[in-house]
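S.K.: my questions concern the predicted model and sequence given below.
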Amino acid sequence: MYSPEQENICTTSTKVPVKYGELIVLGYNGSLPNGDRGRRKSRFALCKRPKANGVKPSVVHVACSPQAAKAISNKDQHSISYTLSRVQTVVVEYTHDINIDMFQVGRSTESPIDFVVTDTVAGSQSNADAQTVQSTISRFACRIICQRTPPYSARIYAAGFDSSKNIFLGVSGRSEEKRQEGMTQKLTRSSFFVFITQEKAAKWKTADGQMDGLTTNGVLVMHPRHGFSQDSRPGVWREISVCGNVFTLRETRSAQQPGKLVEAESQELEDGSLIDLCGATLLWRTAEGLSRTPTLKHLEALRQEINAARPQCPVGFNTLAFPSMRRKDTPDEKQPWAYLRCGHVHGYHNWGNHREEREGRERCQRECPMCRAKGPYVPLWLGCEAGFYVDAAPPTHAFHPCGHVCSEKTAAFWSQIPLPHGTHTFHAACPFCAQQLSGEQGFVRLIFQGPLD
């Protein structure tokens, strides 16, 4: 669980700690719109803790027993409560495991959450944009368990332990409201039975007598085929249960009927695994994978190399230049713009826009003066989040219609990835801003004009 002393353990310790990997939120080009602060940031490093905080299943109780009531109210006892019916509830106690570290992810800002994640709004410029939408991310969405010894494998489980070290599947609206108001008092045996009658989360007893279940909106995982590399291909989206079992997707995110158990697959995360929390999607990069990823210094060198070639606008003949990677919001006078239907790069100009205005079309739909192709005309922005790149090649392609620029292989990879959207649909999106891709491929090769002198 999170504590202020642990926040910067990966950077401030005199002895370099073991890094298990990093979680990177899709839709943010290197940092949150208002800046990274504390546990609320665009990427989070999971490092070996000074002391193990992991837990593992232990004793199982029936909820009507005194032992079960004690497990629920004990501040030092982790437990998961499964309600099977109005008269049958099972509580599974968890005990300390010195071999693993536990990291929790969710929307809550309470201390058990190590990485606070809010809903991603495509193309949003501030956190306020996301706050206007009712969140579908669970306050205690998931937990990741990392082995403290090589090969430092990481496994994901749905749901996280709250401030009372409990997990209640499908907490009722009234109970959730109480929790949000900061009412952290322990549930008594009688009040526990008040809200379990409204349980909606899917849960069941397995063939071997163990308990398992799913969270309301589910935790989905996809492992890309051939790893996270130039040869990567989309994998199959699966749902992860509270106990870490793998299932096919439900009919909709919150359907009562779970999918089919996929016994041949594991919840172990791989380099490039995608985790969807129904409102935000995270990319898992292993420490080894990150060692092969281009650095910000490398991306900056590529930016300077492009600018050193002095690309020019074929209309105004002015020299173009990608702005500093720290500037990612407001275009400047040298900003490259592109017609995304054809890929011709220009400086900003109003030439050829009058016909579009007369026909009542949107201003962004423009006619390229070089080839007469009509399509979006947008400023180009370099992709600054190095963790999204599958190679270190020069940025030569732009996503359609947002204009984020990256390498060809990176653009091709993300254009093939079906990301969850809503309760039952999927579409490809730009990893740097989360906008849904459009056009024939979802990206275009950029055509720069060199200097005439």
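M.R.: Now that the structure is in, tell me what you want to look at. Please read all numbers here as calculations on a predicted model, not as lab measurements.
S.K.: for the rest of this, base every contact and every neighbour count on C-alpha atoms.
M.R.: Noted.
S.K.: can you give me the strands for the stretch 251-400 of the chain?
M.R.: Counting by DSSP state E, counting those that start in this stretch, the stretch 251-400 of the chain has strands at residues 273-276, 281-286, 337-339, 345-346, 365-367, 374-379, 381-382, 397-399.
S.K.: and the last one, how far out from the chain middle?
M.R.: Between the mean C-alpha location of strand 397-399 and the chain-wide mean there is a distance of 21 Å, by C-alpha atoms, centre = their mean, to the nearest Å.
S.K.: isn't there a helix covering Phe195?
M.R.: Yes - if the criterion is DSSP: H, G, I helix; E, B strand; the rest coil, then Phe195 is within a helix.
S.K.: check contacts around His78.
M.R.: By C-alpha atoms under 8 Å, 6 or more residues apart in numbering, His78 lies in contact with Val55, Ala71, Glu93, Tyr94, Thr95, Phe161, Ser164, Lys165, Asn166.
S.K.: 6 Å - rerun?
M.R.: Tyr94, Lys165, Asn166 (C-alpha atoms under 6 Å, 6 or more residues apart in numbering).
S.K.: same list, those, but as CSV with secondary structure and distance to Tyr377 please.
M.R.: Shown next, in CSV, are the contacts of His78 (DSSP: H, G, I helix; E, B strand; the rest coil; distance: C-alpha to C-alpha, whole Å):
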residue, secondary structure, distance to Tyr377
Tyr94, strand, 56
Lys165, coil, 52
Asn166, strand, 52
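S.K.: structure two is appended below for comparative analysis:
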Amino acid sequence: MPDTKKDRLHPELHSGPSVLQATDNQLQATDNHLQASASPMSLSAQPPVVFGELVILGYNGQLPHGNKGRRRSKYVLHRRPKANGVKPFRKHIVKNPHSSKAVQDSHQHSVSYTLSRNQAVIVEYKEDPDTDMFQIGRSSEDQIDFVVMDTVPGNLRRECESVSQSTISRFACRILVERNPPFTARIYAAGFDSARNIFLGEKAVKWYSGEEIDGLTTNGVFLMQPPGHFSHSTSGGVWREVSVGGTVYALRESRSTPHKSNQIVEENNILQDGTLIDLCGATLLWRSAAGLTASPSEHEFESLVDDINAGRPQCPVGLMTLVLPRKGTLGINDKKPFVYTKCGHVHGQHQWGQGDNNDDNRTCPLCLTTSPFIKLKMGAELSLYVDNEHPTFCFSPCGHMASEKTVRYWSQVAVPHGCQGFHAVCPFCATPLDNDPSIVKLIFQDYTD
């Protein structure tokens, strides 16, 4: 008799007809139980619909202590089994918002705008069967889908492992995505707390005209839409601020100025592929599911790295073959590549050319140019790539490698630096870029056989 799957799993089938019949009944009962408990997705073998993903700048694919639960370096937005979106329903004026029925009802979403000690406007929200809602913030409560903490730049990470006082709101913002194509995503400042409420206190920036009620959060939620398509962009766009109601405004004089700026009527809160979202302490990149097709897959990226390694690049001093690390690998110590940032010549680690002042500068033995000598590291978060080309450029001073177009794009994008202005950073480690040079073209001594 052939060794069937049923024979291997149930050897008692050979014990006799009565046992065979009993076991068949057990198998049928098990099959019925599995079918009853299986989800529609598993029965149809259809993967969940992906709306897009949010990537925190500065972590290169993983938080310093690892991605755990809802606190990760990246969050993928899937269509939910059941819609949980909400939309404004009606508003009314009350004397005390905390005693209002809408606020006290734990099943009712509401936004309370306190105008004075004796007056507040409450906007009630109702369920929206056409959208899914995702909330982002510092809080670890269940209402937050993506827990985001303050980003410590890579060049300061050893000195400062954490931020003593965060500037990111506990309930920073929310994104509503249409459940049907084209899956339009919109962002709004502030998120609902565990009681499904949003409170804008008396000191918060808000305005009420009798028809319109809206407001801004303390440190604001900033947006930067890329000009044109992300994969074709060569520079960043203009930073704006989005309100609780989703309206777009020019930036205030300072992040916490208690007055709103001018509304940008021709712009909206719809997320485009490549939109940056700043939460005053962390900057996130939105990638749409369609836009991600322009970035390399892991397999494609490994092939791009292998192409460079196939040339067997050599160190001109030590004459050893250098090996670029693929994603997820650390590389071999004596084969790790380094680069002179002024000229771009790639070497292995060596002691030649060091000066007497013990600084980071060395003299390149190929062209005698003096510059910092830094270790190259692979930019492994592929969602940050704007194209699918070989990683032949790097950022200075951190040494993260990526494609030329990716490195040039991010060197032109100034992101908010807390409340202290804007500067360009390496998207893989959040280290502020040097002014001269901020990017380096890598020159390999390859195909020398």
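M.R.: Yes, it's here. Owing to the predicted nature of the structure, the values given are computational and were not obtained by experimental measurement.
S.K.: so after superposing, what's the score?
M.R.: The TM-score (TM-score structural alignment, normalised by the length of the second structure) is 0.86; 410 aligned residues with a C-alpha RMSD of 2.3 Å.
S.K.: how about the strands of the stretch 251-400 of the first structure, which one is nearest Glu408 of the first structure?
M.R.: With C-alpha to C-alpha as the measure, strand 397-399 is the member of the strands of the stretch 251-400 of the first structure nearest Glu408 of the first structure (5.5 Å).
S.K.: sorry, back to before: nearest to Phe140 of the first structure, of the strands of the stretch 251-400 of the first structure?
M.R.: The closest of those to Phe140 of the first structure is strand 273-276. By C-alpha to C-alpha, the value is 13.6 Å.
S.K.: in the stretch 251-400 of the second structure, which spans are helices?
M.R.: Remark: helices assigned in the stretch 251-400 of the second structure by DSSP state H, counting those that start in this stretch are 298-310.
S.K.: Val221 of the second structure maps to what in the first structure?
M.R.: Superposed on the first structure with TM-score structural alignment, Val221 of the second structure falls opposite Val219.
S.K.: and the residue nearest to the spatial centre of the first structure, what does it touch?
M.R.: By C-alpha atoms, centre = their mean, the first structure has its centre lying nearest to Leu282, at 2.0 Å. Counting by C-alpha under 6 Å, 6+ apart, Leu282 of the first structure makes contact with Ile24, Val25, Leu26, Leu274, Ile275.
S.K.: ok, now which ones touch the fourth one?
M.R.: I take that to be Leu274 of the first structure. By C-alpha under 6 Å, 6+ apart, the neighbours of Leu274 of the first structure are Val221, Met222, Leu282, Leu283.
S.K.: so which of those would you say is closest to Arg37 of the first structure?
M.R.: Closest approach between the contacts of Leu274 of the first structure and Arg37 of the first structure, by C-alpha to C-alpha: Leu282, at 17.8 Å.
S.K.: so what corresponds to the closest one in the second structure?
M.R.: Leu282 of the first structure maps onto Leu284 in the second structure, by TM-score structural alignment.
S.K.: ok, back up a step: state the distance from the residue nearest to the centre of the first structure to Pro17 of the first structure.
M.R.: 23 Å (C-alpha to C-alpha, to the nearest Å).
S.K.: hmm, back to that, please report the distance of the closest residue in space to the match of Val221 of the second structure that isn't next to it in sequence from Thr216 of the first structure.
M.R.: Distances taken as C-alpha to C-alpha, 6 or more residues apart in numbering put Leu277 closest to Val219 of the first structure, at 5.3 Å, once the chain neighbours are dropped. For Leu277 of the first structure, the distance to Thr216 of the first structure equals 11 Å [C-alpha to C-alpha].
S.K.: so for those two, which sits in the more crowded spot?
M.R.: The neighbour count for Leu277 of the first structure versus Thr216, taken as other C-alpha atoms under 10 Å, is higher for Leu277 (26 against 22).
S.K.: thinking again about what came up before, ok, the match of Val221 of the second structure - how many residues close by?
M.R.: Residues near Val219 of the first structure, counting by other C-alpha under 10 Å, number 27.
S.K.: Provide a list of residues in contact with it.
M.R.: Contacts of Val219 of the first structure by C-alpha under 6 Å, 6+ apart are Ala158, Glu239, Ile240, Asp276, Leu277.
S.K.: give the burial count for the second one, as a bare number.
M.R.: Other residues within reach of Glu239 of the first structure by the criterion other C-alpha under 10 Å amount to 29.
S.K.: what does it align to in the second structure?
M.R.: So Glu239 of the first structure corresponds to Glu241, using TM-score structural alignment.
S.K.: name the helix or strand for its match, please.
M.R.: Taking DSSP states H and E as the criterion, Glu241 of the second structure maps to strand 239-242.
S.K.: with the first structure superposed, average distance for that strand?
M.R.: Taking mean C-alpha distance after the TM-score superposition for the first structure, the mean distance separating strand 239-242 of the second structure from the aligned residues in the first structure is 0.2 Å.
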